[in-house]
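Q: sequence and predicted structure, then a few things I'm wondering about:
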Amino acid sequence: MRALLSGYYGKGNGGDEALLATLLQMLPPHVTPVVLSGNPEETRDRYGVESYDRMAFLPVLQALRSCDAFIWGGGSLIQDVTSTISPVYYGGLMALAQMMGLKTVAWGQGIGPLKRAQTRWLARKTFAACTKVSVRDRASAALLSDWQIPCILSPDPVWALEAKPVTGLTDLPAHRVAVTLRSHPQLTETRLANLTQALVKFQKATQTFILLLPFQKSEDLNIAEAIQPHLKDVSQIMCLEDPQLLKGVYRHVEMTIGMRLHSLIMAAAEGCRCFALSYDPKVNRLMEDLSMPGWDLANLPDDPNIISKVWIEHYAHGNPLSSEQIQSLVNRALMHRELLIAALEI
């Protein structure tokens, strides 16, 4: 069986690459993956899979014709807040695959927000026609329940991603703290300046080594480069493309301060204390599910001293998830694999 995988792949986003790596890890052995990517050559080289340009109509159509199944490969693909084109693109592909008679799977989805009537209609129509659906949060499950569409609710698939060790990481000074910030309208110059000052105060108080981890170079690297000069000799920018290595970093990190959803999931999965800076409902959902401390960026304190004191307190007294909690989340995330096995039976 051949399955065409569609997601935000090949765009340099560590979270979406982690979803792809997890999906490839979970596919049944009789299924040959074909991946639509923003960088097909890189995707072919990294994962050893057949890959085509996600925006090239004829190759995409030919790939669909050559496949038996189509999989929406995880994450917030069906939302119309950051992009009005995104749900039309993914929904259009799903509708085309369904018209062509392929088995269709919505896998590890985080649905919404859906503000427009047209995108809600398209989402409802395509989800309803799927062979199987799995979602990663209660709000998505509730929306599908309102639409009377059956689904499996499990934690984000990346909880179950197998991490790889990062060479040389343990040579860096001990007591490491990872920081992942991304560009966003809510991360104003003033807030970034306050976070930077707070980070400097935090580092001095804790004598930790700060790892600045861009998850998507185009969105995150310039922010890391703006922070790093304020932490000379006590920080390092670490850019990793392989999502399994990216997750492996957190095995040797004591605390994470993160905006990106998958920076927090990867860190928590590796037993790291986490502090969230939320810019999106999906991050708030994770904070709620795990009782994870943090702030909405819109409500970030104006005083760097307050920010640093809260971080210092969490570093000193906060607790990571227990090994039992992590194992439970991993086991439940593997339900996404069981759904694939059931959907893609020969």
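A: Noted; the coordinates are in hand.
Q: use CA for all of it now, contacts and neighbours both
A: Noted.
Q: quick one: the helices in the stretch 151-300 of the chain?
A: Taking DSSP state H, counting those that start in this stretch to define them, one finds helices in the stretch 151-300 of the chain at 189-206, 222-227, 243-249, 261-269, 281-290.
Q: which one, of these, ends up nearest to Gln327?
A: Each of those was scored for nearness to Gln327 using CA to CA, and the closest is helix 261-269 (8.6 Å).
Q: which strands and helices lie in contact with the closest one?
A: With contacts taken as 3 or more CA pairs under 8 Å, 6 or more residues apart in numbering; DSSP states H and E, helix 261-269 sits against helix 14-26, strand 255-258, strand 273-278, helix 281-290.
Q: tally of neighbours for Ser308?
A: Neighbourhood size, Ser308 [other CA atoms under 10 Å]: 22.
Q: go ahead and confirm it touches Phe202.
A: Yes. At 5.2 Å, Ser308 and Phe202 qualify as touching, with contact defined as CA atoms under 8 Å.
Q: count of neighbours near Glu288?
A: When neighbours are counted by other CA under 10 Å, Glu288 registers 11.
Q: residues touching it, list them.
A: Applying CA atoms under 8 Å, 6 or more residues apart in numbering, one finds that Glu288 lies in contact with no residue.
Q: hmm, back to that, distance to Val166 added to the helices of the stretch 151-300 of the chain, as a markdown table?
A: What follows is the helices of the stretch 151-300 of the chain, written out as a markdown table (distance: least, CA to CA, whole Å):
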| stretch | distance to Val166 |
| --- | --- |
| helix 189-206 | 23 |
| helix 222-227 | 20 |
| helix 243-249 | 6 |
| helix 261-269 | 14 |
| helix 281-290 | 26 |
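Q: which among those helices is found nearest to His314?
A: Nearest to His314 among the helices of the stretch 151-300 of the chain is helix 189-206; the distance by CA to CA comes to 10.8 Å.
Q: ok, for Arg124, nearest residue in space, not its chain neighbours?
A: Here the nearest residue to Arg124 in space, its sequence neighbours aside, is Trp147; by CA to CA, 6 or more residues apart in numbering that works out to 7.0 Å.
Q: comparison target below:
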Amino acid sequence: MTVIGISGSYGGLNLGDEAILTSAIEQLRAAVPGVEVVVFSRNAAHTRENHAVDRVLNPREAMKDEITPEVERLDLLLLGGGGILYDSEAQTYLREVTIAQRLGVPTYTFAIGVGPLKDRVERDAVREGLDRMTGITVREPSAKRLIEEIGVQVPVTVTADPALLLKPEPFTEEMLAEAGIPRGRPLVGLSVREQGAAAPDLTDAAYHQLLAEAADYIVQRFGADVVFVPMERADVREAHRVMGRMAVSERAHLLQYRYTPRQIIGLMDHFEMAVGMRLHFLIFAAITGTPLIALPYASKVSDFLSSIGLEPRATVSHTTAGTFLADLDRLWDHRAEQKGLLRDRIPVLMERARETAPLALQTVAPRAETAAKAAE
């Protein structure tokens, strides 16, 4: 039996990462019948309950002598996907990779994102870990550029985010009613995130005020209600801060953080437009052909916009309310055009996303053949 490990930011912390894990497991099971999937997760109970996995470990709680035997029995360890190699966290996420490489277990990145990486120690750790990889796939060109910039010699292939391959689950009218979202008026989805190590250039007041003005404009100009969609728990607090600055907050609704990625993709079908910051919020909108406008806070968002034929706009810190509201107005009037663009571009990205698993699994077959010959 083939045993494949997946290590990343899993455990219910972020819907984008959960979408990636769901997709990765589906692809592995489709490609390798009978595969045993072992996930290294930050919340083992959550992963065990919500994903079709065989074994789960929390490497942040387990000791090295507990992790080593689990890594040693793997035929392949996948790192990612998701944007996990960035300042303050990169070395932590490379822990199982380092153990695997010392044990001679092949390692492969699974359409990861990289950066920001400004700390010299983190850059050195990433370069050392990636240079010992059997292969590297990334989800965006900026990740490839950064990997090459820090001196990694292993060739890098740009594929696409695994979450693009997820199928939506219907978000029914009953679910909308249960969530307190009224019908009868157009709905526009909004996403906001907190400042953090993965988005160091954000400032609180600027983007809270900008999104509050945008939300008010959507209500007053388009006659729509706005629905804040948290992609992780911290987004709930940020949404409350934005709603607190709105003039017409009674027309704003906050979804609870309890839905699956597939359900959120299904929710996008109810939106006339999606406005926001989180990468996977935008990916979920694009999957369903929902017109979207982004407030980029990182290169990964700009890269995604470019990949679907949309011109990346200025980052949050360089965006003014006037220009953003004008862009909202323009998108509202040209929603049908963007729907057509997404209809053309998303299948292309999906095909690129399908390349990731086969590339990684090329590593498994030779290893399995070697083991079989040794047993003869």
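A: Sure, I can see it. Keep in mind that this is a model prediction, so the values were computed, not measured.
Q: related to what we said a few turns ago, let's have the helices and strands packed on helix 261-269 of structure 1 in JSON lines, adding distance to Gly48 of structure 1.
A: Below are those laid out as JSON lines (distance: least, CA to CA, whole Å):
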{"stretch": "helix 14-26", "distance to Gly48 of structure 1": "10"}
{"stretch": "strand 255-258", "distance to Gly48 of structure 1": "31"}
{"stretch": "strand 273-278", "distance to Gly48 of structure 1": "33"}
{"stretch": "helix 281-290", "distance to Gly48 of structure 1": "31"}
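Q: and Ala160 of structure 1, which of these is closest to it?
A: Among those, if distance is taken as CA to CA, the winner is helix 14-26, at 7.2 Å.
Q: report the mean deviation for that closest one after fitting onto structure 2.
A: Here the mean offset of helix 14-26 of structure 1 against structure 2 after fitting is 1.2 Å, by mean CA distance after the TM-score superposition for structure 1.
Q: quick one: buried residues of that helix?
A: Along helix 14-26 of structure 1, the positions that meet the burial threshold by neighbour count (16 or more other CA atoms under 10 Å) are Gly14, Gly15, Asp16, Glu17, Ala18, Leu19, Leu20, Ala21, Thr22, Leu23, Leu24, Met26.
Q: quick one: contacts of it?
A: With contact meaning CA under 8 Å, 6+ apart, helix 14-26 of structure 1 is reached by 7-10, 33, 47, 73-75, 157-158, 160-162, 215-216, 241-244, 246, 260-263, 336-337, 340.
Q: how much does the helix or strand that it is followed by stray from structure 2?
A: On the C-terminal side of helix 14-26 of structure 1, the nearest following helix or strand under DSSP states H and E is strand 32-37. Taken against structure 2, strand 32-37 of structure 1 registers an average deviation of 1.3 Å after superposition, with mean CA distance after the TM-score superposition for structure 1.
Q: so which of the helices of the stretch 151-300 of structure 1 gets nearest Ser83 of structure 1?
A: When the helices of the stretch 151-300 of structure 1 are compared for distance to Ser83 of structure 1 using CA to CA, the nearest one is helix 281-290, at 15.5 Å.
Q: that closest one to strand 273-278, inter-axis angle?
A: 150 degrees (axes from the mean of the first three to the mean of the last three CA atoms, to 10 degrees).
Q: the strand or helix carrying Ile6 of structure 2 vs structure 1, average offset?
A: Taking DSSP H and E as the definition, Ile6 of structure 2 sits inside strand 3-7. With the two structures superposed, strand 3-7 of structure 2 lies on average 1.4 Å from its match in structure 1, counting by mean CA distance after the TM-score superposition for structure 1.
Q: quick one: the strands in the stretch 51-200 of structure 2?
A: Under the criterion DSSP state E, counting those that start in this stretch, the stretch 51-200 of structure 2 contains strands at 55-57, 76-79, 82-85, 107-109, 112-114, 136-138, 156-158, 187-191.
Q: quick one: which of the ones you listed is nearest Leu210 of structure 2?
A: Within the strands of the stretch 51-200 of structure 2, the stretch nearest Leu210 of structure 2 is strand 187-191; the backing value is 12.2 Å (CA to CA).
Q: which residue in structure 1 lines up with Pro141 of structure 2?
A: Pro141 of structure 2 is assigned Arg138 in structure 1 as its aligned equivalent, the criterion being TM-score structural alignment.
Q: ok, that match - contacts?
A: Leu153.
Q: one more: Ala294 of structure 2?
A: Residues in contact with Ala294 of structure 2, defined by CA under 8 Å, 6+ apart, are Val275, Gly276, Met277, Leu282, Val301, Arg313.
Q: please enumerate residues in contact with stretch 329-345 of structure 1?
A: 26-28, 31, 69, 103, 105, 107-108, 131-134, 152, 154-160.
Q: circling back to that earlier point, possible to save the contacts of Ala294 of structure 2 as TSV with distance to Arg352 of structure 2?
A: Formatted as TSV, those follow (distance: CA to CA, whole Å):
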residue	distance to Arg352 of structure 2
Val275	25
Gly276	24
Met277	23
Leu282	18
Val301	17
Arg313	24
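Q: could you work out the most separated pair of those?
A: Checking the contacts of Ala294 of structure 2 against each other with CA to CA, the farthest-apart pair comes out as Leu282 and Arg313, at 14.0 Å.
Q: okay, these two: which has more neighbours?
A: Under the neighbour definition other CA under 10 Å, Leu282 of structure 2 and Arg313 were set side by side, and Leu282 has more, 24 against 17.
Q: the more buried one contacts Gly289, doesn't it?
A: No. Leu282 of structure 2 is not in contact with Gly289 according to CA under 8 Å; the separation is 10.4 Å.
Q: overlap in contacts, these two.
A: Taking CA under 8 Å, 6+ apart as the contact rule, Leu282 of structure 2 and Gly289 touch no residue in common.
Q: what sits against the residue lying closest to Ile312 of structure 1 once chain neighbours are set aside?
A: Spatial nearest neighbour of Ile312 of structure 1, excluding adjacent residues (CA to CA, 6+ apart): Phe202 at 6.1 Å. Under the criterion of CA under 8 Å, 6+ apart, the contact list for Phe202 of structure 1 reads Ser308, Lys309, Trp311, Ile312.
Q: Phe202 of structure 1 maps to what in structure 2?
A: For Phe202 of structure 1, the aligned position in structure 2 is occupied by Ile218, per TM-score structural alignment.
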